[in-house]
Structure formats: C-alpha cells, structure tokens
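**Q** with the sequence up front, the predicted model follows.
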Amino acid sequence: MRTDVQAGVPGAAGEAGVPVRDLRGAPRASWELRCRAGDLLVVSGLPGSGKSTLIRRVAPALDGRGEPVPCLDSQDSRARLERRLPARLPYGLYRPLARIAHYARLRAALRSGASVVVHDCGRTGWVRRWLAREARRRGTGLHVLLLAVAPDTALAGQRTRGRTVSASAFGRHRRAMERLVAAAADGRVPAGAASVVLLDRAAADALGSIAFDPGPS
C-alpha cells in the first residue's frame, strides 16, 4: 500500500481532500509513506512509543533530489552531551543545554531547505507551529505521523531502552497525545499541518519506508 501526502495542499493524506488517514486496525501489509521533496515530517508519540526506532528504520538518507534528509531527534543531542560530560552528572542539570543544541540543529536543517524528519513528543506545540511557518515560507507542507500506542506499551518501551521519564512528565505527554489523537480521529489536523497519518503499533511495524519525491508542490 502507498500513502501519499501532497505538499502545500491543506488536507491531502492518501487522497484529495482527506487531511487524515487513520491506519489503526488496518491490514498488516507493508506500506510506504511518500511526501514531496522539501516537506517537513513530524513523528509524534509518547516517550517509549518507538519514535526513534521507527525513524532510524524507515527514514531515507537522501530525498528524491539526491539531497540529505536530516532526522532530528533530541535524544541525539542528549547523547552527544553525555559523552562529553561526567557520567555522574544528572541529566536534569544539562537538559536545557541538550534542548538548545537540538533546536539549533533543527534551525540549521530548516534553513538549508532540506526535507526534514523531526522527532516530537507531542507536547511541544510551539515546535509544530514553527515548522508550519517554515513550510508556508517554503511553499511546501508539514505532515504529522502520529504513533498512537497504549500508555502501558510506551512505559514498557521506556524500561526496555533503560531511560524513563517521571510520572508527572509522562502524564503531561499522555494528555497532549490524547488531544492530538482525538483531534485526528475527528478529522482535524494540528494548526498549520497539511495532513496527519494515524498509526497503531501494527501499522507502524508494517511501515516499510518513507520517501520524499521530487516534483512541484
């Protein structure tokens, strides 16, 4: 199965005029997500839901123009700092530095004009608004891939990766994701987004690739 999202046209996920494609409970046949070169793709989900793993597995190294596709994950910035700082230093002390480094990398990627894949926890609405403004400036599209997994599944994922978030932080993430998923299920996309693809764990596992095809917006 192929799911296309058309850049610059509010509401086109798979077919014209349909801003949301809900693949939860869909058959487990392999499928691919195709965007336009220059589009911005946000992958949102609870901490531990598998966003980083999904991006590493399916995001392309190059878009259809032969240009690199930056994949921006805040955990990469955290890992870089961890390698340079004493192991005994609590993450909470340098969390602001990790976030600054992440957003600096995101800003540089956006200024390059590249197709970009962005890891997002769902809480940072201002980041999606920033990306939406950038997409409008470019004349391309912002698309959202919503990974809707059960909270227990996400918590198990945190334990498996050996990195957990506090109960209060997880609660905030959970409420934010519930709002995003409920809106998508009702056919509404985040402000400024052109489309949303809503996935459960099975649909995410069946996603074979993401591509950014060349062509006019």
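**A** Sure, I can see it.
**Q** C-alpha only now, for contacts and for neighbours.
**A** Fine.
**Q** who are the contact partners of the nearest residue to residue 174 once chain neighbours are set aside?
**A** In space, and not counting its chain neighbours, residue 174 is closest to residue 46: 6.5 Å by CA to CA, 6 or more residues apart in numbering. With contact set as CA atoms under 8 Å, 6 or more residues apart in numbering, residue 46 has these partners: 121-122, 147-149, 151, 154, 170, 173-174, 177.
**Q** use this one as the comparison:
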Amino acid sequence: MNRTTAYATTSAVAVPEQQAAPARGACGARPAPLLRDLRERGGHTPHALLFGPRDLVVITGLPGSGKSTLMRRTVRGTRIDSQDTRDRWAARMPRFLPYAVYRPLVRLAHYAGLRRALAAGKGVVVHDCGTQSWVRGWLARAARRRGGTLHVLLLDVAPDTALEGQRERGRGVSRYAFLRHRTAAARLLRSVEGGDLPEGSGSAVLLDRDAANVLRRIGFTG
C-alpha cells in the first residue's frame, strides 16, 4: 500500500493511472493500491482530483454526507447519481404516491443509465450508497476491461453531521436504513484506513467535510 498525505493548498492532484490487469500467464503484478488521506488538514488540500481518461470513480459515504452536492459542484464529465434518477421519477409521479412504491423502477433506471455510461468508454463518476459492495465489484471489472482503474472517494462525515444534511435537504432515510448505511460505511472506512482497499480498486481518497468543500473539480485527463 502506497500512502500519500502531503499536498499544496491550491494544487490539482493527478491520481496515477494504473495499467490494466496483465493477461493470464503474463509476468508481473498490478501496482500496489494508493491511499490519499486528505482529512484533518483544515482545507489545506487540493482543489482538483484528476484521473485517467478511462478510469471510474466511486463516491461513497453516509446518506446526507454531501455526495450528490459534491458531484454536482465538481464533476467535469459524466456523472451517474441515483439521486438524479430519483428526482426525475419523482417529478413524473403523483405527489401522493410513496417513493417505496416505485423505488424498484428507479433503481432499474439508475443501473441501466450506469451501464450505458460504462459502454461509452469514457471516465465516469458514480454515486455509491455504500451498502452494495457488488456495485463496486461490477465497476472494478468494467474499469479493467476498458483499460482503466477504479478509484474510491470516501466522504468521512460524522453520523450527526450526515443526519443534519438529511434534514437540510428535506429528505432522509429510515432509522433502520441509516443504521445499515452507518454500519457499512464504518466497516469500509476501517478497512481502507487499515490499507485494505475494496477489491479491484487502484486507489482510495479519504475526504472530510473541509477537504470536500475545497474541491472545485473532479475530472479526467486526456
């Protein structure tokens, strides 16, 4: 595990592009995953994170941690956010109809849109709720097939802050669902901090609220 922790305040950090997995029988191994910890620096962190042109980036964290806000403000290129899909469906549905009724259709539309974006072959930033590890596995395989790398951006926000974020946006999840998200997010954070990145990922970036607020661009080179 390569670990990098020091950055200039106004720099744009290019996350190194990794080579695709070697063919069966080929010599050599993939480069060691890279961990960048940008937390607890009072905002003295990069203004941009840049990735390879065929890379995939997953942004994960608790509901209300600011994933969608960060994506809308910073992503230069294709972004796939399940919240965008939900909002589009909600605008078409009768207001009295509970979201739970059409949630399966929203999820189906979200994953269909993600599949189309992956097929285009360009860099994509994806919103991840953190509880469905199979999505990260799917993205890691897709990145390898297209000659890119999967990168994980993890928003490390306290549960109370995330709950406040839900109240501010006027939309939250149930207590049971939030506990499930909290458990999954804590497990992922402990794993990454210990140097065990999600399977198939080439790097992880840890962000607190200050580091996320400083970011102005998440994009792709080339």
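**A** Perfect, I can see it now. Treat the numbers as computed from the prediction; the structure is a model and nothing was measured.
**Q** quick one on the thing from earlier: which helix or strand contains the aligned residue in the second structure for the residue nearest to residue 174 of the first structure?
**A** Under the alignment (TM-score structural alignment), residue 46 of the first structure pairs with residue 62 of the second structure. Of the helices and strands defined by DSSP states H and E, none includes residue 62 of the second structure.
**Q** rewinding a little: between the contacts of residue 46 of the first structure, which sits nearest residue 57 of the first structure?
**A** Nearest to residue 57 of the first structure out of the contacts of residue 46 of the first structure is residue 147 (CA to CA; 14.6 Å).
**Q** how many residues are close by that closest one?
**A** For residue 147 of the first structure, the neighbour count with other CA atoms under 10 Å is 25.
**Q** aligned partner of it in the second structure?
**A** Mapped onto the second structure by TM-score structural alignment, residue 147 of the first structure lines up with residue 155.
**Q** neighbours of the closest residue to residue 10 of the first structure other than its chain neighbours, how many?
**A** Excluding the flanking residues, the one nearest residue 10 of the first structure by CA to CA, 6+ apart is residue 194, at 4.1 Å. Applying other CA under 10 Å, we find 26 residues neighbouring residue 194 of the first structure.
**Q** and the match of residue 46 of the first structure, how far from residue 123 of the second structure?
**A** 24 Å (CA to CA, to the nearest Å).
**Q** likewise for residue 187 of the second structure?
**A** Remark: distance between residue 187 of the second structure and residue 123 of the second structure (CA to CA) = 27 Å.
**Q** for residue 136 of the second structure, same thing?
**A** 15 Å.
**Q** check residue 69 of the second structure too.
**A** Remark: distance between residue 69 of the second structure and residue 123 of the second structure (CA to CA) = 19 Å.
**Q** ditto for residue 180 of the second structure
**A** Look at residue 180 of the second structure and residue 123 of the second structure: by CA to CA, they are 30 Å apart.
**Q** spatially central residue in the second structure, please.
**A** The residue lying closest to the centre of the second structure (CA atoms, centre = their mean) is residue 59, at 1.3 Å.
**Q** how deep is the residue lying closest to that residue once chain neighbours are set aside tucked in, by neighbour count?
**A** Of all residues not flanking residue 59 of the second structure in the chain, residue 153 sits nearest, at 4.7 Å (CA to CA, 6+ apart). For residue 153 of the second structure, the neighbour count with other CA under 10 Å is 21.
**Q** which SS class is whichever residue in the first structure pairs up with residue 198 of the second structure?
**A** Alignment note (TM-score structural alignment): residue 198 of the second structure maps to residue 190 of the first structure. Three-state secondary structure (criterion: DSSP: H, G, I helix; E, B strand; the rest coil) places residue 190 of the first structure in coil.
**Q** just residue 165 of the first structure next, same as before
**A** Applying three-state DSSP: residue 165 of the first structure is coil.
**Q** isn't residue 60 of the second structure right up against residue 153?
**A** Yes - counting by CA atoms under 8 Å, residue 153 is a contact partner of residue 60 of the second structure at 6.2 Å.
**Q** what's residue 177 of the first structure aligned with over in the second structure?
**A** Structural alignment (TM-score structural alignment) places residue 177 of the first structure against residue 185 in the second structure.
**Q** dump the residue contacts of the aligned residue in the second structure for residue 115 of the first structure.
**A** Structural alignment (TM-score structural alignment) places residue 115 of the first structure against residue 123 in the second structure. Counting by CA under 8 Å, 6+ apart, residue 123 of the second structure makes contact with 52-57, 77-78, 220.
**Q** and with 6 Å instead?
**A** Contacts for residue 123 of the second structure were tallied using CA atoms under 6 Å, 6 or more residues apart in numbering; they are 53-56.
**Q** any chance of those in CSV, with neighbour count, secondary structure and distance to residue 107 of the second structure too?
**A** As requested, the contacts of residue 123 of the second structure are exported to CSV (neighbours: other CA atoms under 10 Å; DSSP: H, G, I helix; E, B strand; the rest coil; distance: CA to CA, whole Å):
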residue, neighbour count, secondary structure, distance to residue 107 of the second structure
53, 18, coil, 27
54, 23, coil, 25
55, 29, coil, 23
56, 28, strand, 20
